[in-house]
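In: Predicted coordinates and the sequence they were generated for:
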Amino acid sequence: MASPPTIEVLSSTRVHPSTPQSTPTTTRLSIIDASVARFTPCGAIWFFPSPSLLPSSPAPSIAFSPSALKASLAHTLTSYPQWTGHLHMIPYVPNLPSRAYTQRYGRLGVHYGSPTDPGVAFVSAHISCTLASALPFHGPRENTTPTRKLYNCDAMLREDVLLPRTPLAGYTSPASHDDVSVAVQVTQFTCGGAAVGVKIAHCLADATALSQFMRDWSAVHAALISNSPLPEIHPVFEPWTLDQRATRDLDETVPDEEVLKAAYALPAHRYDWWASAEGSGFGPGAHAIPEVLREEPATREIAVEGEKMPWGTYDVPAPVSHTLIHYTAAQLDKIGAAASTPGPEDTREVNISRHDALVAQIWTLINRARWPENGDASKAVHANITFGLRTRVSPPLSPSFLGSPLQIAKVTLPWSVASSSTALPSIASSIKRTLNVFTPAAIAAQIYAIAHELSPQRLWQAFLGREHMLVTSWAHTGLYTCDFGTGGAPQYVHPIMPLVDGCVQIIEGAPIGPITEGKKWYEDGVDVAIYLEREAMARLVKDERIWL
């Protein structure tokens, strides 16, 4: 067996905006941002081939120079000053007779524009292997042919090597700390290729915001190394505007029960950390009511207690495997056609997208692979589907809106249905109908309800383990549309995800040809990353119905 490659850290520093703000500012994040504060960081690793291999590369020697990248990052951060500041929990004062919703427990803020800002962590490193050997395509292949591409990713280089180990600020961070909210690592391979890894506290950015930042940074970098005019970049950091989409007074001392009822009726889990200590795999600290809240009357009289987390269905320490399935555009069309085949009457009333069909297809594969563990064909299984709010609220948010405006919907079906390829139209229809419930009015009610929770971090809209699938989508993010001045797109992009049982990522495929304006997200194919308990994964990769 070959020895694992060795990583050498060459330098570690902090990067600040090249043009600092003149006045320090504190901005409170949206209530939706605060609600995702327990999430693992949002991040990805972009793998770029050696610029010397690209005949059109104008500046191969400095394209991934750490000093040039630090300079361009500093220029870019002038438009992203919030990401260099102090992310912290707003101090909470108990037992006030009344308070603004932004003063309730668990609210987050970011203080930036100060000389004491922590900046962005920047690590330069070198690794003793080629870029090709670091990619999933290099590893062992199962059930793979020229038109059927399925990769075992267990041995690929991961974020523990290609991202900084720098801890990030989080929702428990005090107002005074020196933790960064963003960390970057540039790793040079022996072949001249490079990996650019970025991770950020999830409450500051989702996949859309992170991808936008990478496009902005790469555009600034390309301009600087070619002595061209700097591009204009305009990220929108206005978190309060998402709260305003609630269209009601969030400062109300007594919440409107009808609005709360409408929010609680939405198809979403309300798993309650405070009510789920029994059987937990995370220890009592993860489920403790914050000390500052324990003596408040409202804490002792929670109006609507959430669901208890079903720890008996989730073997937290069980080994998890990571597999990547690549579907071509033609294969995705085939899945879409199968999911849209006229069947039960209800499938004809909704427009099933390729994305809906793909989620349905992956869910059936996972449920079949888990059958020996579940054993009960009538048992309910759940697809937890993350979706963005930028276009779902009224009026819509800017496409350049920074933050983490997302929620998670729940689709529940009996295993006998959710594991059947012949039921694909019904499954896809259930997914589409569920997502259609989240209208602007429904999202407004959800924002209102979360703003009146005792803690926005108390509830989780998803779960893992053998009865759950959690889908995050990086479609429509333009992951591959960043060029650091080499004239070439990334060879591969790996969105980071912890090895946990039941996570699925839907990712745009690497470009086959030139990246053109208006290209659809699936035209170059789609990568589906699946994280599943090891024995279930062994069954999934042998399922010929992967390809329909």
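Out: Perfect, I can see it now. Residues are numbered from 1 along each chain as shown.
In: When you work out contacts or count neighbours from here on, use the C-alpha atoms and nothing else.
Out: Noted.
In: surely residue 223 meets residue 217?
Out: No. With contact defined as C-alpha atoms under 8 Å, residue 223 does not count as touching residue 217 (10.0 Å).
In: When the two are compared, which one has more neighbours?
Out: Taking neighbours as other C-alpha atoms under 10 Å, residue 223 and residue 217 compare with residue 217 leading, 24 against 17.
In: and the more buried one, what is it in contact with?
Out: Residue 217 sits next to 72-73, 76 when contact means C-alpha atoms under 8 Å, 6 or more residues apart in numbering.
In: and if you look at residue 529?
Out: By C-alpha under 8 Å, 6+ apart, the contact list for residue 529 reads 322-325, 504-507.
In: That one: what secondary structure?
Out: strand (DSSP: H, G, I helix; E, B strand; the rest coil).
In: and the gap between it and residue 206?
Out: 18 Å (C-alpha to C-alpha, to the nearest Å).
In: again with residue 35
Out: From residue 35 over to residue 206 the distance is 13 Å, taken as C-alpha to C-alpha.
In: of those two, who's got more company?
Out: A count of neighbours by other C-alpha under 10 Å puts residue 35 above the other of residue 35 and residue 206, at 28 against 23.
In: thought the more buried one was touching residue 456?
Out: Yes. Using C-alpha under 8 Å, residue 35 is in contact with residue 456, at 4.6 Å.
In: Overlap in contacts, those two.
Out: Common contacts of residue 35 and residue 456, defined by C-alpha under 8 Å, 6+ apart, comprise residue 450.
In: Buried ones among the contacts of residue 217?
Out: 72-73, 76 (16 or more other C-alpha atoms under 10 Å).
In: Give me the subset of those lying in strands.
Out: Using DSSP state E, no member of the buried ones among the contacts of residue 217 falls within strands.
In: quick check, nearest of those to residue 158?
Out: Residue 158 has its nearest neighbour among these in residue 73, at 23.1 Å by C-alpha to C-alpha.
In: this is the comparison structure:
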Amino acid sequence: MELARSKVVEPVLICGSNIKVGEIVRLVPSKPTPTGILYLSNIDLAVVFPVETIYFFRPPTSDKPSTEDIVDKMKDWLSRLLVPYHFLAGRLQLNPGDGRLELNSNRSGILFAGASSELTLAQLGDVSRPNPSFSNLFVRTDEFKELSNTPLMSMQVTRFKCGGFCVGLLVSHCLMDGQSAAEFLLNLASIARGESLLIEPKFDRTSLKPHIRPHINHRQHDLVEHRVSMPAFTASGTQVNSAKKLPEIRSCRTFTLTPEMLKRLKRTAMKDNTISKCSTFDVIVAHIWQARTKAVFQDPTQKSTVSFVVDIRSKVNPPLPKGFVGNGVVTAYATALARDVKENPLSYCVAEIQKAIASITDDYVRSRIDMLEFHRGIPVGNSGNFFLSPWWKLPFHELDFGWGKPVYAGPIVSNIAAHFVLVLSNGSHEGINVWITLGPAQMKNFEQFVSKL
């Protein structure tokens, strides 16, 4: 079955001649807030890098108010939200005693800017596609050289000629994972609509402290090789260095799986009765893993691994509280011989994904936290293996500031590394888009295998 394709409109690039950015200001909570030092977990310290996400909204319909003052409104809403989220206006610092990174909630502020563009939203084409000019839709923080001076969050609100607008958000990953960021934005949208907070934020991360005497009871496969830092999804297109040099010629493409295709994949996975259940997540990861293994691996005796994050909020004991703000995820992995992934039915791969998820227990998480006490950094893909980022599971597409839900909501897609696969909700909020980077021959093979449902 041929995969769905969307019509590509050649976009107009955003540049200095068609966008005007106003003064960048330091925004602090609108009311007095607590100050002090806050603990960062070992999971937080493994992801100290910025993540850029962007949210595009259509022009208002006739029954909606004008967006003419959207910049001033967003600035007011954000300063009010920073009262319960006061720690976002803090700064990182090294503890003078043990040199550990910690958060100083000191009201130093976040960066905020408004902008206007002479372009219409339609002129940007498909805003979910890679566009290097989207770097002009963010307030960057890389000019700051001192840790104690570097803002941990910035926002730029850009209004387009048609009345549509976008929100460019940059935030340090050590403060929030995807779920926390989504809840932050849903709270911001709730304030915008004149409503109360949907979720009360809770920053305390001390329940994720390591044991005084480390208990490393599980082999942490994906901690074998590390880098101390990792560039985020950024419009600058900075690459992550992998352990194995990537081909110089490669391309990034998107493949769409419609709801009907996903239903067909589930039926295929269940038809041999070897598994009793199959979620959408299970079958998406399994199908991409199998298709990519067939496209990339030549040696059948080589191990093929897919890694992905699992939310631990309900898996640790005691569970993390509702509204937990931080990094409440760890990496899980499914690994098997390339021959087994290629030759077995889809149900085999689904079962391996399910085993990987089931392995994330409280004991595993505590073991991971203890391991991170000695091994800082993040896992790096190599030998053809890859990490899958399931952004479609996060509720960013539910954002509504009063003008309807976004056309696109998610990370900047730009020059994705070859060991990384990004899975997003598509613009119609039906089905998913799979973003993948491979060499020409591998991409041709992947297209053939991923389309076989």
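Out: The structure has been received and is ready for your questions. Predicted model only: the values in this text are computed from it and were never measured.
In: would you turn the contacts of residue 217 of the first structure into CSV with distance to residue 377 of the first structure?
Out: Putting the contacts of residue 217 of the first structure into CSV (distance: C-alpha to C-alpha, whole Å) gives the following:
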residue, distance to residue 377 of the first structure
72, 56
73, 53
76, 53
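In: for the stretch 201-350 of the first structure, what spans make up the strands?
Out: Ranges of strands within the stretch 201-350 of the first structure are 271-272, 320-327, based on DSSP state E, counting those that start in this stretch.
In: Map residue 90 of the second structure onto the first structure.
Out: With TM-score structural alignment as the criterion, the equivalent of residue 90 of the second structure in the first structure is residue 85.
In: quick one: that match and residue 119 touch, right?
Out: Yes. Shown here, residue 85 of the first structure and residue 119 form a contact pair, counting by C-alpha under 8 Å, at 6.2 Å.
In: one step back: which among the strands of the stretch 201-350 of the first structure is found nearest to residue 234 of the first structure?
Out: strand 320-327 (33.7 Å).
In: gap between the closest residue to residue 326 of the first structure other than its chain neighbours and residue 470 of the first structure?
Out: Closest residue in space to residue 326 of the first structure, ignoring its immediate chain neighbours: residue 527 at 4.5 Å, by C-alpha to C-alpha, 6 or more residues apart in numbering. Distance check for residue 527 of the first structure against residue 470 of the first structure: by C-alpha to C-alpha, it reads 16 Å.
In: How about residue 78 of the first structure?
Out: Residue 78 of the first structure is 35 Å from residue 470 of the first structure, where distance means C-alpha to C-alpha.
In: Looking at the two, which is more packed in?
Out: Neighbours per residue (other C-alpha under 10 Å) separate residue 78 of the first structure from residue 470, with residue 470 holding more: 25 against 18.
In: Provide a list of residues in contact with that one.
Out: With C-alpha under 8 Å, 6+ apart, residue 470 of the first structure has these contacts: 383-386, 462-464, 502-504.
In: what does residue 400 of the first structure give?
Out: Taking C-alpha under 8 Å, 6+ apart, we find residue 400 of the first structure in contact with 209, 212, 234-236.
In: aligned partner of it in the second structure?
Out: Aligned partner of residue 400 of the first structure by TM-score structural alignment: residue 323.
In: For its match, which non-adjacent residue is closest in space?
Out: Residue 323 of the second structure sits nearest to residue 201 (C-alpha to C-alpha, 6+ apart), 4.7 Å away.
In: can you count the residues close to the counterpart of residue 492 of the first structure in the second structure?
Out: Structural correspondence for residue 492 of the first structure with respect to the second structure (TM-score structural alignment): residue 408. Look at residue 408 of the second structure: counted by other C-alpha under 10 Å, it has 24 neighbours.
In: thought residue 408 of the second structure was touching residue 125?
Out: No. Residue 408 of the second structure is beyond contact range of residue 125, at 11.7 Å (criterion: C-alpha under 8 Å).
In: Report the secondary structure state of residue 532 of the first structure.
Out: strand.
In: for it, what are its contacts?
Out: Residue 532 of the first structure touches 320-322, 500-503, counting by C-alpha under 8 Å, 6+ apart.
In: mind running it again at 6 Å?
Out: Neighbouring residues of residue 532 of the first structure by C-alpha atoms under 6 Å, 6 or more residues apart in numbering: 320-321, 501-502.
In: circling back: when you align them, which residue in the second structure goes with the residue nearest to residue 326 of the first structure?
Out: For residue 527 of the first structure, the aligned position in the second structure is residue 433, judged by TM-score structural alignment.
In: how far away is that match from residue 129 of the second structure?
Out: 10 Å.
In: Looking at these two, which has the bigger crowd around it?
Out: Shown here are residue 433 of the second structure and residue 129; by other C-alpha under 10 Å, residue 433 has more neighbours (21 against 18).
In: So the more buried one is in contact with residue 258, correct?
Out: No. In this structure, residue 433 of the second structure is not within contact of residue 258 by C-alpha atoms under 6 Å, at 8.7 Å.
In: Which residue ranges of the stretch 1-150 of the first structure form helices?
Out: For the stretch 1-150 of the first structure, the helices defined by DSSP state H, counting those that start in this stretch occupy 31-35, 66-77, 131-134.
In: Need the counterpart of residue 26 of the second structure in the first structure.
Out: Match for residue 26 of the second structure (TM-score structural alignment): residue 14.
In: Its match: how many residues sit nearby?
Out: 17.
In: can you tell me which residues contact it?
Out: For residue 14 of the first structure, the contacting residues are 119-122, by C-alpha under 6 Å, 6+ apart.
In: in the second structure, which of those remain in contact?
Out: Among these, the contacts conserved in the second structure (both residues aligned by TM-score structural alignment, their matches' C-alpha atoms under 6 Å) are 119-121.
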